[in-house]
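Q: only the shape, not the letters, is given here:
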């Protein structure tokens, strides 16, 4: 993926960028979350070179974000399905979309809405304290060194 540009950093954000930080990778994950599974499906939605798409898909498989599953024998064809690890990126994609909708959507408004499949309510991401269950605004988050 990013060819180890963050070697000296002991940081989970840097480690995560090694997996999903290259151009196109999060858009591939976004499309997988929207139900795209086949190479041609990704190719059709993204203006991406075939070799770049192949490289990104291979990297996502290597890191356990997607799994490659054969769906046809002759000729052999595969699709790419999100793993549990990949589905956990839903919150990341939703947070990025929310930020973009708030700051970059323009006059036309957001191009997509995220809704709860069961009731149709709008989905939003929140930072919540696991101890007191209070929603924590960005200015009230502090970071400190951990054991790891």
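A: The structure has been received and is ready for your questions. The structure displayed is predicted, hence computed values, not measured ones. Residues are numbered from 1 along each chain as shown.
Q: hey, let's count contacts and neighbours off CA atoms from now on
A: Fine.
Q: buried set for stretch 96-105?
A: By neighbour count on 16 or more other C-alpha atoms under 10 Å, the buried set for stretch 96-105 is 97-98, 101.
Q: over to stretch 25-38?
A: Those buried within stretch 25-38 under the rule 16+ other C-alpha under 10 Å are 25-26, 28-33, 36-38.
Q: isn't residue 15 right next to residue 6, touching?
A: Yes: counting by C-alpha atoms under 8 Å, residue 15 touches residue 6, with 7.5 Å between them.
Q: below is an additional structure, to be compared with the one above:
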């Protein structure tokens, strides 16, 4: 079995984030949590993933503080998975992936799901990266700077 490379001590925030999320199943679980899934069976039906894989990914997301396992809201003996504040902070990431996918992987007119504002039932504006003073930034407008300790 191949040992997974870990990035939890990397000085790169992207590497640490990818390490925390783990893989594509985990991102899809987080997506489903935003869409209202809370129980193991709901995640399994939506994703069609094997129980052992889903169990491992849910455990990793709970251990990583992205999801919390809580008593079922209906008082039954089941457990439910809810997004923590750390998990809810992934919302812009999920929206960015969704918008990128809509733009690059669907032909015009091809059916797909879309995220809408509940209040107005309209699609969201495209996410933008903005500078501290509000200017729209492109990749060439940015640079990586190391943050020193202290």
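A: Noted; the coordinates are in hand. The structure displayed is predicted, hence computed values, not measured ones.
Q: do you know the score for how well these two fit?
A: The TM-score (TM-score structural alignment, normalised by the length of structure 1) is 0.86; 145 aligned residues with a C-alpha RMSD of 2.1 Å.
Q: from the buried residues of stretch 25-38 of structure 1, which two are the most distant?
A: The distance between the two most remote of the buried residues of stretch 25-38 of structure 1 (C-alpha to C-alpha) is 16.1 Å, for 26 and 38.
Q: the corresponding residue of structure 2 for residue 128 of structure 1: how many residues sit nearby?
A: Residue correspondence to structure 2 (TM-score structural alignment): residue 128 of structure 1 is matched to residue 130. Other residues within reach of residue 130 of structure 2, judged by other C-alpha atoms under 10 Å, total 11.
Q: residue 130 of structure 2 touches residue 136, doesn't it?
A: Yes: at 4.6 Å, residue 130 of structure 2 and residue 136 qualify as touching, with contact defined as C-alpha under 8 Å.
Q: remind me, longest helix of structure 2?
A: Secondary structure of structure 2 per DSSP state H: the longest helix is helix 91-105.
Q: give me the mean distance between that helix and structure 1.
A: Its matched residues in structure 1 lie on average 0.8 Å from helix 91-105 of structure 2 after superposition (mean C-alpha distance after the TM-score superposition for structure 1).
Q: just the helices in structure 2 please.
A: 13-21, 24-34, 40-47, 51-63, 85-88, 91-105.
Q: mean deviation of the second one from structure 1?
A: On superposition with structure 1, the average gap between helix 24-34 of structure 2 and its aligned counterparts reaches 0.6 Å (mean C-alpha distance after the TM-score superposition for structure 1).
Q: just tell me the aligned range of that helix in structure 1.
A: Aligned using TM-score structural alignment, helix 24-34 of structure 2 spans residues 23-33 in structure 1.
Q: name the residues that touch that stretch?
A: If you take C-alpha atoms under 8 Å, 6 or more residues apart in numbering as the criterion, stretch 23-33 of structure 1 is touched by 20, 42, 48, 53, 56-57, 60, 80-82, 86-87, 89-90, 93.
Q: one more time with 7 Å
A: Contact partners of stretch 23-33 of structure 1, identified using C-alpha atoms under 7 Å, 6 or more residues apart in numbering, comprise 20, 42, 56, 82, 93.
Q: same check on stretch 71-80 of structure 2?
A: 38-39, 69-70.
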